[in-house]
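1. With the input below, show me the fold.
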Amino acid sequence: MTKRLWAHADEIGFLTLSPTSKSRHYDNWTGDPSVGGVLTRFLDPGQVRLYIKDAVMKRYARARREDPRMALSPLGIPLNFQVLRTYIKPHGLLLADGKVVCWGRANSWKLVLLAVHERAFEGRGAVAYGAVLTQAAGHFSDKEDRAVVEDAATKLGIQQLRWVLT
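-> Sure thing, here's the model as predicted:
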């Protein structure tokens, strides 16, 4: 069932949906006999929606966001990279060539940019190579809104900043 929900979430672009749209999908899945109906055999009916939201879909979001290909591709880094260190909160990598790359949601841009800077500063020979900001379609779709973020990246010495809509 988890695979089925995750596949459907991929099809609908679940990570980019508004909270209202996500809520509608949780309700649909809860009422679906092949999802909610199965789960009610093991859970109290009132707990099914919460389980789908906080267990199944939270793992989905984490799994999709931690995939380094999502960040490395926009930065032009080949997928045959070697990793020296992996970071979480926000996600990031120290690559064998010394590049530090971090990624996260655009609304967490300060955290992502500072993580690139701090991780490069801590590592010997490391360079603040790239930051990828995802889910940038809303508030950060306008050039003027992105300008402050791009200026901060430049001042922190981050070589590349990329915006990803999804």
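2. going forward, measure contacts between C-alpha atoms and count neighbours the same way
-> Fine.
3. how about the strands in this structure?
-> Using DSSP state E, the strands assigned to the chain run over residues 83-87, 91-95, 99-105, 127-134, 160-163.
4. who wins for proximity to Phe140 among those?
-> strand 160-163 (8.7 Å; CA to CA).
5. So which elements touch that closest one?
-> In terms of contacts (3 or more CA pairs under 8 Å, 6 or more residues apart in numbering; DSSP states H and E), strand 160-163 is packed against strand 127-134.
6. one more time with 10 Å, if that's ok
-> strand 99-105, strand 127-134, helix 143-155 (3 or more CA pairs under 10 Å, 6 or more residues apart in numbering; DSSP states H and E).
7. for the ones you listed, which one sits closest to Trp163?
-> That would be strand 127-134 among the helices and strands packed on strand 160-163, by CA to CA, at 5.0 Å.
8. Now do the buried residues in stretch 84-104.
-> 90-95, 98-104 (16 or more other CA atoms under 10 Å).
9. Kindly reformat the helices and strands packed on strand 160-163 as TSV containing distance to Val48.
-> Output for the helices and strands packed on strand 160-163, formatted as TSV (distance: least, CA to CA, whole Å):
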stretch	distance to Val48
strand 99-105	28
strand 127-134	30
helix 143-155	39
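10. Let's see this one next, to set against the first:
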Amino acid sequence: MAPRIPDNVRDEIITSLYRQAADIDWHLLSQGDKARWYTTWVDAPEIGGRLKQFLDPAKVRVWIKDVPMKEFARAEEGVGPYARYVTQRFDGAEEIVKRTLGKSWTVVPGTAGIKPQHCLVIDTEAGAEDTTRYMCWGNQKSFSTLVWAALQRAIAMRNKPLTVVVTRDSETVSSVDQLDFEKIGTRCGIEVRYLRREVKEV
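-> Sure, this is the predicted structure:
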């Protein structure tokens, strides 16, 4: 049986992977480019070379892909146990809510979640009026997931749910896609908005 990866080695390798992934804009890479990076990491003495001391060499690529890199996107959101390894992180739910809806809006405590990123929000300046809304966000590739999540909540809530299509770096949502998204939103009774995000150094 192969020896367990020591915690300090595991921490150093994941930190290195996440730093490199941030530098190369991992989220923008094609599947082919990602595959080439997996090969690069497997062959790198400081990553694959160290892992081969504790893992079957044939399993090193699988470990890199299915353990740290599977969690990279969530880690950048500050979510999950791998968040401590990232060198850059997005603003949290509270900042997204305020940038999208305004400073008087806030996250209802205990309602933030993932798959997709979501929360309930409320307008703190609305007095006794019930302004509670469901809000979820993700990139344009996840739009169908956002719509489905919003629809599931819409049937049990009075106020219209909100989906936020987020972009970063050089990403853009074309005018054609925006029109399609808004038509879908109108048909489904869902508000659609857009937000450009930036990662910040941790």
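11. care to give me the TM-score?
-> Superposed pair, TM-score by TM-score structural alignment, normalised by the length of structure 1: 0.78. Supporting alignment: 163 aligned residues with a CA RMSD of 3.0 Å.
12. so which of the helices and strands packed on strand 160-163 of structure 1 comes closest to Leu165 of structure 1?
-> strand 127-134 (5.9 Å).
13. contacting residues for the residue mapped onto Asn107 of structure 1 from structure 2?
-> Applying TM-score structural alignment, one finds that Asn107 of structure 1 aligns to Lys141 in structure 2. Contacts for Lys141 of structure 2 were tallied using CA atoms under 10 Å, 6 or more residues apart in numbering; they are Val165.
14. and the gap between the residue positioned nearest the centre of structure 1 and Asp54 of structure 1?
-> Nearest to the mean C-alpha position of structure 1, counting by CA atoms, centre = their mean, stands Arg65 at 3.1 Å. Going from Arg65 of structure 1 to Asp54 of structure 1 by CA to CA, to the nearest Å gives 16 Å.
15. The counterpart of Tyr18 of structure 2 in structure 1: neighbouring residues, count only.
-> Aligned counterpart of Tyr18 of structure 2 in structure 1: Trp6 (TM-score structural alignment). Residues lying near Trp6 of structure 1 (other CA atoms under 10 Å) number 18.
16. Test my guess that Trp6 of structure 1 contacts Phe14.
-> Yes - counting by CA atoms under 10 Å, Trp6 of structure 1 touches Phe14, with 9.0 Å between them.
17. what is in contact with these two at once?
-> Contacts common to Trp6 of structure 1 and Phe14, judged by CA under 10 Å, 6+ apart, are Met57, Tyr60, Ala61.
18. just these now: which is nearest Thr40 of structure 1?
-> Met57 (17.4 Å).
19. quick one: that closest one and Gly123 of structure 1, what's the gap?
-> Distance, Met57 of structure 1 to Gly123 of structure 1, by CA to CA: 34 Å.
20. Show residues contacting stretch 54-63 of structure 1.
-> 1-3, 5-7, 9-10, 14-15, 26, 48-53, 65.
21. got it, and stretch 14-21 of structure 1?
-> 6, 8-9, 22-27, 57, 60-61, 64-65, 134-138, 165-166.
22. Give me the distance between the two termini of that stretch.
-> Span of stretch 14-21 of structure 1 from end to end, CA to CA: 9 Å.
23. same question, stretch 21-32 of structure 2
-> 15 Å.
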